[in-house]
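Asker: fold the following and give me the result.
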Amino acid sequence: MNYRRAGKEDVMQLTALRMAYLEEDYGVLDTKIYEAIAEQLPFYFLRHLEQDCFAYVAETENALLVASALLVVSEKPANPSFITGRTGTVFNVYTQPPYRRQGNAEVLMRMLLYDAQAMDLDYVELKATSDGIPLYEKLGFGPVTAGYQDMRYQF
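Answerer: A predicted model of the protein is given here:
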C-alpha cells in the first residue's frame, strides 16, 4: 500500500470515496441529493486541494485509492482557544470494506496530524463515529468540553 497526499489528478477517485462514505453514513441518498453532491465535489476538490483542503490517501499497486482522510484548514480571528487563528477539521476518514482493519486509517491520520502540526494549527477537531472513537483516542483525540452549545441556521 502506498500512502500519500492526493493531488488534483485524484479528484475523481476522491469524489467516489466521499460518495461511498456518505452513502454508508447516511444510507441510500435521494437521487437528486446524490447527483447534486456528486456534481459539487469535483469542483470543490479542484478549487481547494493543496490550498485549504489536504487529502491523505491509501493507494493500491494498481493506483486505486481505497482509503482517505481529509483535513480542512480554517483561519479565523484568534482567541485564547486558537492563538494562531488556524484550526483543522477532519472529514471523510473512510476505508473501503475489503481494506478495513489493516491500519490504513491510522497511517493516514498520523500523516494528517504530522502535517497539521507542521502547518502550526492550534488544534485539529473531528466528529467521531462509534467505530472511529478507539482509533482517535489512540491518536490522542479527546472529547471537547465547551461552555457553548453548537447551533445552526439552516437555509
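
Asker: only C-alpha atoms for contact and neighbour calcs from this point on.
Answerer: Will do.

Asker: the strands in this protein, which residues?
Answerer: 2-5, 53-59, 65-75, 86-95, 124-125 (DSSP state E).

Asker: let's have those in JSON lines, adding distance to Ala20.
Answerer: Shown next, in JSON lines, are these (distance: least, Cα to Cα, whole Å):
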{"stretch": "strand 2-5", "distance to Ala20": "19"}
{"stretch": "strand 53-59", "distance to Ala20": "14"}
{"stretch": "strand 65-75", "distance to Ala20": "11"}
{"stretch": "strand 86-95", "distance to Ala20": "8"}
{"stretch": "strand 124-125", "distance to Ala20": "22"}
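
Asker: another for comparison:
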Amino acid sequence: MIRPATLDDLPHVLRFRRAMLSEMRSTDEAALHHMEESAAAFLREGFRDGTCLVWIAEADGQPAGCGILHLVPWIPSMVDPSSRRVWVHNVYTVPEFRRLGIAGQVMQAMITWCREQGFRSVSLHASEHGRSIYESLGFRASNEMRLFF
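Answerer: As a prediction, the model looks like this:
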C-alpha cells in the first residue's frame, strides 16, 4: 500500500534517508548524524509549509519505503510558465522488500500527484541502482550541469 505520509512518519523517513545515504556512499557516522538532524528540521518545515510531500510504502503492515517530493520556486520559462518545479528525493526501499515493485509504485503515486497538480515536469538525481526504474517510467537525461565546490 502506498499512502501520503504524516509528520508521525518522520522517524521512518529519516531512517530510510540515512540507510540510503549509507548504502550509496557514507559511512561517516558523525556526518550521517548531522544530516539526520538537518533533514529532520528541513522536513518538519516542509510538512508545515507544504513544500515537502512524502509517500510511504507499507508491506506486511510496516513501512517498507518512501519517496519525497520537494516543491521549489523557479523562474518561469516559455516551455513551462509555472513558477514552481518539483524534485524527487529519497526514493528508498528497505532491502528485504526490494524487487517487489515498491519503488515504482511510490514513483507512480508521486508522478500522478504531480500531473494532477499541473506540473509539466519532474526532476531527480538518479543513483545507478535507481536509474532503470526511472527510465522505465519515462525519465530521460537532460542538459543540466553542475559545478561542485
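
Asker: distance to Gln154 of structure 1 and mean neighbour count added to the strands of structure 1, as a markdown table?
Answerer: Shown next, in a markdown table, are the strands of structure 1 (distance: least, Cα to Cα, whole Å; neighbours: other Cα atoms under 10 Å):
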| stretch | distance to Gln154 of structure 1 | mean neighbour count |
| --- | --- | --- |
| strand 2-5 | 33 | 15 |
| strand 53-59 | 24 | 24 |
| strand 65-75 | 21 | 22 |
| strand 86-95 | 20 | 21 |
| strand 124-125 | 22 | 16 |
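
Asker: what about those strands, which gets the closest to Gln149 of structure 1?
Answerer: strand 124-125 (16.0 Å; Cα to Cα).

Asker: so the closest one aligns onto which residues of structure 2?
Answerer: Strand 124-125 of structure 1 corresponds to residues 122-123 of structure 2 when matched by TM-score structural alignment.

Asker: in structure 2, what residues pair with whichever helix in structure 1 runs longest?
Answerer: With secondary structure taken from DSSP state H, structure 1 has its longest helix at helix 31-48. Matched against structure 2 by TM-score structural alignment, helix 31-48 of structure 1 falls on residues 29-46.

Asker: mean distance, that stretch to its aligned residues in structure 1?
Answerer: With mean Cα distance after the TM-score superposition for structure 1, stretch 29-46 of structure 2 departs from structure 1 by a mean of 1.6 Å once superposed.

Asker: residues contacting the aligned partner of Asp115 of structure 1 in structure 2?
Answerer: Correspondence of Asp115 of structure 1 to structure 2, assessed by TM-score structural alignment: Trp113. Listed by Cα atoms under 8 Å, 6 or more residues apart in numbering, the contact set of Trp113 of structure 2 is empty.

Asker: then Val124 of structure 1?
Answerer: Counted by Cα under 8 Å, 6+ apart, Val124 of structure 1 has contacts 87-90, 113, 116.

Asker: from Arg120 of structure 2, how far off is the residue of structure 2 positioned farthest from its centre?
Answerer: Within structure 2, the residue lying farthest from the chain centre (Cα atoms, centre = their mean) is Met78, at 26.8 Å. Distance check for Met78 of structure 2 against Arg120 of structure 2: by Cα to Cα, to the nearest Å, it reads 12 Å.
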